[in-house]
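*Asks:* What follows is a predicted protein model with its sequence.
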Amino acid sequence: MDYDVLILGGGPAGYYCALECAKGGLKTALVEKQELGGTGLRWGCLPVKRMLDALRERQKAEKILFSRSSADVQEIYKGFLEEMQGIEIQLAERLSARGVEIFFGEGSFLTPHTYLVGERCIEAAHIVIATGTSPKGFQQVEEDGEYVITHKDAVSLEQLPKTMTIIGANVEGCEFAALFAALGVDVFLLEKENQILKGMDRDLVQPLLDQFEMQGVKIKVDTAVEAVDKTGSRPIVLLSDGSMIEAEKVLVTMGRKPNFPLGLDQAGVFHESQRIPVDSCCRTSNSHIYAVGDINGIGGMAHMAIQQGILAADNILGKRRELSSGIAVPSAIFTIPEIAGLGCQEQELLASRQRYKVGKYPFSHTWRGFTKGIQSGFVKVLFDQKNKLLGLWMAGDDVSEYIGLLHSVFRKGISLKDLEDSLAIHPSLLEAVWEAARNLEEREGVQDETTSYIML
């Protein structure tokens, strides 16, 4: 065998898997058909969050919202693009420092142990598929990279548009709406459901809606896209209610499709239309071939992909590990303000008609919030009738930073007394969690107007 491990895909799952395998002493190779970093590190979540962080700090310093008349807004955007191009260099250097050999190009399985890249035939004892997903759009809208674009195009525009229509008010759509609105682009956000960020409690979404309103973001829900007319100088989105929206760019954020490597049948790997099924150790139907990250359809979040990549590496190294249950997976939406949390949403509890307790506390009421001049954001905690924590959610600046480490605590079945007895540093913003737990109110398990909303 040429290598102990061959990893297909240089996104977060493949990158961390390669590092862990090499760290364990395995001779490791990685194949990437485009750029290292994938959607997570190069073309999706990281660049959007990096730019939003920079814009937020600039706005705080200048106490203004950007507009297209800002003299240096275009230079800020170009500087961000140049900075993000350095990601691939950093990834390559870190992999090479660990002894990972990198191959670039389109490849295909020849046998269960061999993979052809260009003219190089690579043989490996173990193979890890980490090829991820790509935007799939939908039948009525065909992406062309010029007028109708995807997230990859959106973070590499040579010139900022004056107007943009975003199809899909999901997490990706809202994050890009926040980014381009902050850059002074006139944004129109479309959603076929009756609310943006469907599945998220109204009170958590409301601060984002307030920000969008202040920035002039136009939102239309409960309306489907029928087609995009590209016959004129600008694309026109045709809607199900008969209205039309014209903009310089149309960004589509409607779902993703799996990037199946070529030759899966030759590899003896069973796959379904949208994923490669795996067992609890991330093994495919062929026991020496693993599938990690978005390609296996579990989770669809970068932090889960990273953990799966490390888990696969550990199993290859003989340290048997299994996927943990999907309970209380932490999530975050990197808008301005951010939304983050884990566990149940209040609307789920209302819909299931169970009794529960809810406590909320604003960051502005904490003493640290007072010293920092924070005026918005809050914590919400949800407990069952036996005082077991069911959900913990936050809205506000940088709340994504607090959620990750709370995951392990949550999984241990933390109780109300545990939370009340915890010692949050004083003064700190995390005291809001403690305060929220001290301000619980009983709620009947009957669905009411807080569970859903329609924005007209």
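*Replies:* Yes, it's here. Numbers count the residues shown, from 1 in each chain.

*Asks:* make it CA atoms for all contacts and neighbour counts henceforth
*Replies:* Fine.

*Asks:* What is the helix or strand hosting Leu390 packed up against?
*Replies:* According to DSSP states H and E, Leu390 maps onto strand 389-396. Using 3 or more C-alpha pairs under 8 Å, 6 or more residues apart in numbering; DSSP states H and E as the contact test, the elements touching strand 389-396 are helix 202-215, strand 338-343, strand 378-383.

*Asks:* okay, pairing it with this:
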Amino acid sequence: MSDTFDLIVVGGGPGGYVAALRASQLGMNVALVESTHMGGVCLNWGCIPTKALLRSSEIHHMLHELGNFGFSAENVGFDLSKIVGRSRSIARRMGGGIAHLLKKAKVTTFDGRAKLAGRAGEAHKVSISKDGAEIATILAPHVILATGARGRQLPGLETDGKLIWGAREAMTPTELPKRLLVIGSGAIGIEFASFYRNMGSEVTIAEVADRILIAEDPEISAMARKSFEKQGMKIITGAKVGPLNKSENEVSTTIESAAGSIELTVDRVICAVGIVGNVEDLGLENTSVKVDRTHIVVDGFCRTAEPGLYAIGDVAGAPWLAHKASHEAVICVEKIAGRSPHQLHPLNIPGCTYSRPQIASVGMSEEKALAAGHKIKVGRFPFIANGKAVAMGETDGMVKTVFDASTGELLGAHMIGAEVTEMIQGYVIARTSELTEAELIETVFPHPTISETMHESTLAAFDGALHI
């Protein structure tokens, strides 16, 4: 086996394996080093298995709504072990698919931990170890770091794998907690809260900010809160969670907020309070790489301050999204190959939360558009005025669009409701293609579909909505 490559990729997640595949397509001899599992956290312990769990919880919810559709059923129950088992089997299947793609692309893979070990002329040396012993040293003029990130641990709120869960424990419960506290209301926290509430747990969400889903437009955030509370969740914002006091099989704590202080006892706690980049033990101390708050600093083409060294995905900073990592992978590799890719525009990266109801957005919120100095036109269209949504029994939702009043540029789109994580791509294409309200208004949307709400929201921004 050769020890010299054109490119070495460190990490096999949605950034790393895509970088390896694209580099192979462009004729490079590629090595990929992965220490744990192909597909990374996203495929094995994040994006994919959580969606399998959420699908099960949606079915559980629908089974209790059968009367609305003319059906009845008795003794509805579930087998939690089978629900978790299905999620894990899907993750394994997808991981096997990634391994197959890499083999088909003739990417050389190494099972171990990679560490930068200096240079040999123009090439970077990468040492690979397994179980503490070095198993190989490989060289390449270009190295992409795609090592991802992990959950942040806060003093007094540390996960222990039993009573205080991180994402992995929350994905593999052996029994359903009757009472659950979720600390943090970003996409991860909200998705777990949605899963467990749909399965029957009593859920409390504690968020330090003044509203949940802080990355979303405030109007959408408020609608989400109203919907979650209607489902029975208790939501505390501006919350300061005291130390978690553990007994044999439950956790008690004090939560302070503007509304006062409450004492809470739950069976389990999920901590979803952000992430930190995996930058340790990579050999960065011997390079010119800059690290800012656990994330590697890169330019628009994912280049670090060290020639020939790149970083993509979660380790390179926000937004911490799999599709951002994959797109950065392609940009980075194509730049290495001498092509002319476009830099990734942060405001063209969609964000999705797969709760019930779903939430999706791209671009600027109304608040941020005004702060940036834009004169704006805003359109809104509720799902309750859409025939397909009514027929599906999914009337809880809205599409909101924000346009520049003078140019017609779509500044942002914000959606809440059924299947909006599928629909948001229409607005992403519009922003990437620099379409204005004129093209969106002239676009024919199929009827009956929920996507018609996207058209109506655009019409509404320019005083032309037809169905409200």
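*Replies:* Happy to help now that I have it. Given the structure is predicted, the values throughout are model-derived calculations rather than measurements.

*Asks:* Quick TM-score on the pair, please.
*Replies:* Taking TM-score structural alignment, normalised by the length of the first structure as the basis, the two superposed chains have a TM-score of 0.88; 441 aligned residues with a C-alpha RMSD of 2.7 Å.

*Asks:* follow-up on the earlier one: counterpart of the strand holding Leu390 of the first structure in the second structure, which residues?
*Replies:* The alignment of strand 389-396 of the first structure onto the second structure (TM-score structural alignment) spans residues 410-417.

*Asks:* Okay, buried residues for the matching stretch please.
*Replies:* Leu410, Leu411, Gly412, Ala413, His414, Met415, Ile416, Gly417 (16 or more other C-alpha atoms under 10 Å).

*Asks:* Over to stretch 253-268 of the first structure?
*Replies:* For stretch 253-268 of the first structure, the neighbour count (16+ other C-alpha under 10 Å) marks Thr253, Met254, Arg256, Lys257, Pro258, Asn259, Phe260, Pro261, Gly263, Leu264, Ala267, Gly268 as buried.

*Asks:* Give the aligned equivalent of Thr253 of the second structure in the first structure.
*Replies:* The alignment partner of Thr253 of the second structure in the first structure, by TM-score structural alignment, is Val237.

*Asks:* Measure the mean distance from the regular element (helix or strand) spanning that match to the second structure post-superposition.
*Replies:* With the criterion set as DSSP H and E, the secondary-structure element containing Val237 of the first structure is strand 236-239. Superposed on the second structure, strand 236-239 of the first structure shows a mean distance of 2.5 Å to its aligned residues (mean C-alpha distance after the TM-score superposition for the first structure).

*Asks:* that older thread, please flag which of the buried residues of stretch 253-268 of the first structure sit within strands.
*Replies:* Those of these mapping onto strands are Arg256, Lys257, Pro258, per DSSP state E.

*Asks:* Reformat the residues you listed as JSON lines; add distance to Arg443 of the first structure.
*Replies:* Below are these laid out as JSON lines (distance: C-alpha to C-alpha, whole Å):
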{"residue": "Arg256", "distance to Arg443 of the first structure": "38"}
{"residue": "Lys257", "distance to Arg443 of the first structure": "40"}
{"residue": "Pro258", "distance to Arg443 of the first structure": "42"}
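
*Asks:* For the strand holding Leu390 of the first structure, give me every contacting residue.
*Replies:* 204-205, 207, 328, 336-345, 376-384, 410, 413-416 (C-alpha atoms under 8 Å, 6 or more residues apart in numbering).

*Asks:* try it again with 6 Å
*Replies:* Contacts with strand 389-396 of the first structure, where a contact means C-alpha atoms under 6 Å, 6 or more residues apart in numbering, come from 204, 337-344, 377-383, 414-415.

*Asks:* Likewise for stretch 158-169 of the first structure?
*Replies:* Identification of contacts with stretch 158-169 of the first structure by C-alpha under 6 Å, 6+ apart yields 185-191, 196, 247-254.

*Asks:* For those, which two are the farthest from each other?
*Replies:* Distance extremes for these: the farthest pair is Ile196 and Glu248 at 22.7 Å, using C-alpha to C-alpha.

*Asks:* and for stretch 143-155 of the second structure, what span of the first structure is it aligned with?
*Replies:* Applying TM-score structural alignment, one finds that stretch 143-155 of the second structure aligns to the residue range 127-139 of the first structure.

*Asks:* Distance from the chain centre to that stretch, please.
*Replies:* 14 Å (C-alpha atoms, centre = their mean, to the nearest Å).

*Asks:* Alright, calling it a day.
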